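Undergrad: next one to model:
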Amino acid sequence: MKVIVLGAGIVGVTSAYQLAKAGHEVTVIDRQSGPALETSFANAGEVSFGYCSPWAAPGIPMKAIKWLFMEHAPLILRPKIDAAMLCWMVRMLSNCTSGRYAINKSRMLRLADYSRISLAALRTETGIAYDERMQGTLQLFRTQQQLDASGKDVKALAADGIPYEVLDRDGCIRVEPALKHVRDKIVGGLLTPKDETGDCFKFTNALAKKADELGVRFNYGSIIRGLDVEGSRIRGVITAHGTLQADAVVVALGSFSPLLVRPHGIRLPVYPVKGYSLTIPITDAARAPESTVMDETFKIAITRLGDRIRVGGMAEISGYTNDLGEPRRLTLQHSVTDLFPGGDVSKASFWSGLRPMTPDGTPVIGPTKVAGLYLNTGHGTLGWTMSSGSARVIADLVSGRKPEIDATDLAIARYA
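TA: The predicted structure follows:
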């Protein structure tokens, strides 16, 4: 079949690669000049198969109110007259129950664990190098209350058979020796040892070259005007350069996916939540993390990527804005210098990207009511983590095969 993939970020490129492997004639369309130049460009670098949780959780509404008044807040809300924003927030709040959290967490872990297997297979068959490390994620707790609250995550990890280890202060320092310099600031942690790290931009560009070798065509610098739909079936994609015909179309446009499908009666509950990152050169390896440390207080991930540290996090709900606010930079600097003092943040590069978030935390992967039109979007902060598994699921569905994991509750039909 002729398949068009919309979007050349990590999700779009992995989808194109798997579709080409399945024997399809694949074209990727993206408005940028190359792959991974938007949300995939400078993300936190985590590949968090174990540390993946819905943002909608019990207690979050009260925490959110407190966060709004913190100097270094993990959540920033800039309300505006925007029906999509209001609807998304109401839906997210409705998922902040113990029952919904358990369902959503289990669903995310299922897809993440499949992605772990898929990424390992992809790495073996391609030989791609991307500053990868396989040393786990340490969720770091500064207070006993945070450590006690991790019980719900431990329960979900145990139920799904995901390896974990609850650590005291000394255990955290054993895993991340540089923390010995700030031992009095931590009380414990939760280690998910199967987690990985890596440069998403490097990986996506390397995989795009492999996809090109399989015959995938990349149309960069191409503006997408809309979808060509006749009756209830997709016919192609309308671009600024004309209409491209296709038997199937996969929408992997991240936060911009809802805008494309809305004219066709598809209400996709994905909304942009802006995240920020700093990339800092390592000047003293003894004071740098070995893998990823997740600072639970500020919801900031501090990750080692080769000779750099990537500091990423925060959630800013402000619509489709991509400005770089100096207070956000100061929050990132505060977290990394507080836990890993000694780095030269004056040499850091500052970046922001729009994460495509669903109200229940799980991405939307699967068919729509328009025949031949598929979605692979809404991965939020876990696009890098879930991309390989999501790509295999979407390739199976487009090819008419049953996916290797249960994907029925991943499709947009779950919101009906």
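Undergrad: from now on I want contacts and neighbour counts done on CA atoms only, so please keep to that.
TA: Will do.
Undergrad: what residues are up against A112?
TA: By C-alpha atoms under 8 Å, 6 or more residues apart in numbering, the contact set of A112 is S48, F49, G50, C52, T385, M386, G389.
Undergrad: residues near the third one, how many?
TA: Neighbours of G50 under the rule other C-alpha atoms under 10 Å: 28.
Undergrad: what does the second one give?
TA: By other C-alpha under 10 Å, the residues close to F49 number 28.
Undergrad: for it, which non-adjacent residue is closest in space?
TA: Sequence neighbours aside, A112 is the residue nearest to F49 in space, at 4.9 Å (criterion: C-alpha to C-alpha, 6 or more residues apart in numbering).
Undergrad: again with the first one
TA: Here the nearest residue to S48 in space, its sequence neighbours aside, is D195; by C-alpha to C-alpha, 6+ apart that works out to 4.9 Å.
Undergrad: contacting residues around that neighbour?
TA: By C-alpha under 8 Å, 6+ apart, D195 lies in contact with E46, V47, S48, F49, G50, Y51, M134, Q135, G136, T137.
Undergrad: any buried residues in the lengthiest helix in the chain, and which?
TA: Ranked by residue count, the top helix of the chain under DSSP state H comes out as helix 98-126. Judged by neighbour count (16 or more other C-alpha atoms under 10 Å), helix 98-126 contains these buried residues: 100-102, 104-116, 118-119, 122.
Undergrad: stretch 42-60 now?
TA: Within stretch 42-60, the residues scored as buried using 16+ other C-alpha under 10 Å are 42-58.
Undergrad: quick one: contacts of the helix or strand where K202 lies?
TA: Using DSSP states H and E, K202 maps to helix 200-213. Residues from elsewhere that reach helix 200-213 (C-alpha under 8 Å, 6+ apart): 9-10, 13-14, 16-17, 20, 35-37, 40-43, 45, 126, 128-130, 218, 384.
Undergrad: and with 7 Å instead?
TA: If you take C-alpha atoms under 7 Å, 6 or more residues apart in numbering as the criterion, helix 200-213 is touched by 10, 13, 16-17, 35-36, 40-42, 45, 128, 130, 384.
Undergrad: to compare against the first, here's the next sequence to fold:
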Amino acid sequence: MWLVANPKPKSVTVMGAGVTGVASAWYLSQAGFEVTVIDRQSLPAMETSFANGGQISVCHATPWANPATPKKALAWLAKPDAPLLYRLNANAEQWRFIWRFLRECTAKRADDNLKQMVNLGLYSRATFKALMDELPMNFEQRLQGIMHFYTSPDEYQAAVAPTQRMQTLGCHRTLITPATARTIEPALSVLGDALVGATHTDADFSANAHLFTNELAKHCQEHGVRFVYDTHIDRIGFDGTHITHLELSKNNHSFTHTSEHYVVCLASFGKRLLDPLGVHLPIFPAKGYSATYAVRDGKRVPQVSLIDDEYKLVMSRFSSEKRDVLRVAGTAEFNGYNTQLDQTRCQAITHRVQTLFGDALDYDEPNYWTGLRPMTPSNVPLIGRAYLGKIWHGQTATPNRKFDNLWLNTGHGTLGLTHSCGSAKALSLLMAGQTPPIDFAFIGA
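TA: Reported below is the predicted structural model:
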């Protein structure tokens, strides 16, 4: 009787230890791969995933590129605290992104992109919740749902059709009256008659993305995933359509690293690393802001995760034995790779929060943060096999232009946490030669 040895697991290197990269590492390890994660920071989730709004929002997420956006964006150009701000300059990369973004603003393209986002979101949310049931983790999650509230009658009426469209796509999102909104979230009583209505879903939830990523990284390590921190990826070595190695540096020391497969989860920074290979990602950084305030009066601060329509802000309460805070995040500034805090935009967040919740929060030392979200013009992320040329979701590639060992899981924009588990699991299935159970336009198929 012959004994057949188990084949050696295929090795894969995940570039990036943000929420998408760590989730990819987890599902790839569960699929039988031998996984290494490389990141330039000393811990997971120290950049894009560090202090975002913390929503797993499927039913309230719509493409930024839609027919109403161009007119609004033009009106906001002169407002330094506008929710969406283009700081126009001579950057050709920015102008290419704007042109592609405008092309996605038609009604048909916006609806097609919405379908992609919702399909991936529903799959990801189910995957996320299954992971929460499987692993013991505490990352300040709250399962009370998400509410989008309106103080403009016109904007509330404009939300009727999108809400109904979400329902046809499988989202349990409902229109509710001001009275019902205040019953679900008493903290909104402060708005009085200014509250004209809301939409609510009890299936979405909120979580601290930084804590979630670090908790999941611990489980990854327990299952054999190797993390290499404080290490820069300087260059990707390649031969035709095959990645040969990574050129790395740490503490002024350069070295190479090899594996059989490579996955790019580098947020806004993957584009510049891949351009020399001839892989051109339609990604441009959207600079987002957040502020975190200590809670003084818990009864007057929301428990439900909120979306403030007028100011385009999301609000999530994070509580543990050690702290109780409100995270408020939002706005998008297209200003290249600049990561300096703009105090005008920071103060605009604080002013709105003070208007809503007064002295229920501590404003003496708010923790302001900014991060670069990797935006695609369509808001649809790029998941699948890389290929030479311009990358686009759903675009196929001829066999001689596909990379045989380079994969992408990037471009999630403001929905990195929302889509993290679903995109990671789908990628692990693709890399294992299987078809993910989701109607989504994977790339390089």
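Undergrad: TM-score for the pair, please.
TA: Put the two chains on top of each other and the TM-score (TM-score structural alignment, normalised by the length of the first structure) is 0.97; 412 aligned residues with a C-alpha RMSD of 1.3 Å.
Undergrad: on that earlier part again, show me which of the contacts of D195 of the first structure is closest to A252 of the first structure.
TA: Of all these, V47 has the smallest distance to A252 of the first structure: 19.0 Å, by C-alpha to C-alpha.
Undergrad: what residues are up against whichever residue in the second structure pairs up with the closest one?
TA: V47 of the first structure maps onto I56 in the second structure when the alignment is built from TM-score structural alignment. For I56 of the second structure, the contacting residues are D204, F205, S206, L417, T418, by C-alpha under 7 Å, 6+ apart.
Undergrad: ok, 8 Å please
TA: Contacts of I56 of the second structure were listed using C-alpha under 8 Å, 6+ apart, and they are R125, D204, F205, S206, A207, L415, L417, T418, H419.
Undergrad: can you check T14 of the first structure too?
TA: Contact criterion C-alpha under 8 Å, 6+ apart gives T204, L207, S387, S388, A391 as the residues in contact with T14 of the first structure.
Undergrad: that older thread, so which of the contacts of helix 200-213 of the first structure wins on neighbours?
TA: Neighbour counts for those peak at A16, which has 35 neighbours (criterion: other C-alpha under 10 Å).
Undergrad: element containing that residue?
TA: helix 10-21.
Undergrad: E247 of the second structure now?
TA: Assessed by DSSP H and E, E247 of the second structure sits inside strand 242-250.
Undergrad: what residues sit buried inside that strand?
TA: Under the neighbour-count criterion of 16+ other C-alpha under 10 Å, strand 242-250 of the second structure has I243, T244, H245, L246, E247, L248, S249 buried.
Undergrad: how close does the residue in the first structure that the fourth one lines up against sit to I224 of the first structure?
TA: The alignment partner of L246 of the second structure in the first structure, by TM-score structural alignment, is V237. When C-alpha to C-alpha, to the nearest Å is applied, the distance between V237 of the first structure and I224 of the first structure equals 7 Å.
Undergrad: and A57 of the first structure, by the same measure?
TA: Taking C-alpha to C-alpha, one finds A57 of the first structure at 36 Å from I224 of the first structure.
Undergrad: SS state for the aligned partner of A178 of the first structure in the second structure?
TA: Alignment note (TM-score structural alignment): A178 of the first structure maps to A187 of the second structure. The assignment at A187 of the second structure comes out as helix when based on DSSP: H, G, I helix; E, B strand; the rest coil.
Undergrad: give the buried residues for the top strand by length along the second structure.
TA: Taking DSSP state E as the criterion, the second structure has its longest strand at strand 361-375. Buried residues in strand 361-375 of the second structure, counted by 16+ other C-alpha under 10 Å: L361, D362, Y363, P366, Y368, W369, T370, G371, L372, R373, P374, M375.
Undergrad: give the contact list for the third one.
TA: Put plainly, it is Y363 of the second structure. With contact set as C-alpha under 8 Å, 6+ apart, Y363 of the second structure has these partners: Y293, A294, T350.
Undergrad: could you dump the residues you listed to a markdown table with neighbour count?
TA: Below are the contacts of Y363 of the second structure laid out as a markdown table (neighbours: other C-alpha atoms under 10 Å):
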| residue | neighbour count |
| --- | --- |
| Y293 | 22 |
| A294 | 21 |
| T350 | 19 |
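Undergrad: which members of these occur in strands, if any?
TA: Among these, the residues falling in strands (DSSP E) are Y293, A294.
Undergrad: quick one: the helices in the stretch 251-400 of the second structure, in order.
TA: Using DSSP state H, counting those that start in this stretch, the helices of the stretch 251-400 of the second structure run over residues 270-274, 343-357.
Undergrad: looking at those helices, which is closest to Q164 of the second structure?
TA: Closest approach to Q164 of the second structure among these (C-alpha to C-alpha): helix 343-357, 28.6 Å.
Undergrad: out of the contacts of I56 of the second structure, who's nearest G270 of the second structure?
TA: L415 (17.1 Å).
Undergrad: what does the closest one align to in the first structure?
TA: In the first structure, L415 of the second structure lands on L382 (TM-score structural alignment).
Undergrad: swap in R352 of the second structure?
TA: Using TM-score structural alignment, the partner of R352 of the second structure in the first structure is S335.
Undergrad: could you count how many residues lie near that match?
TA: Counted by other C-alpha under 10 Å, the residues lying close to S335 of the first structure total 21.
Undergrad: re the thing from before, how far away is the residue nearest to S48 of the first structure from N376 of the first structure?
TA: With C-alpha to C-alpha as the criterion, D195 of the first structure and N376 of the first structure are 22 Å apart.
Undergrad: in the second structure, what residue corresponds to the residue nearest to S48 of the first structure?
TA: By TM-score structural alignment, D195 of the first structure lines up with D204 in the second structure.
Undergrad: over to L86 of the first structure?
TA: With TM-score structural alignment as the criterion, L86 of the first structure matches W95.
Undergrad: do Q245 of the first structure as well
TA: Checking TM-score structural alignment: Q245 of the first structure goes with T258.
Undergrad: out of everything not next to it in sequence, what's closest to its match?
TA: Here the residue nearest T258 of the second structure, using C-alpha to C-alpha, 6+ apart, is H245, at 4.7 Å.
Undergrad: who's in contact with the one you found?
TA: By C-alpha under 8 Å, 6+ apart, the neighbours of H245 of the second structure are I236, G237, F238, T256, H257, T258, S259.
Undergrad: cool, and A286 of the second structure?
TA: Neighbouring residues of A286 of the second structure by C-alpha under 8 Å, 6+ apart: A332, E333, F334, N335, G336, L372, R373, P374, M375, G413.
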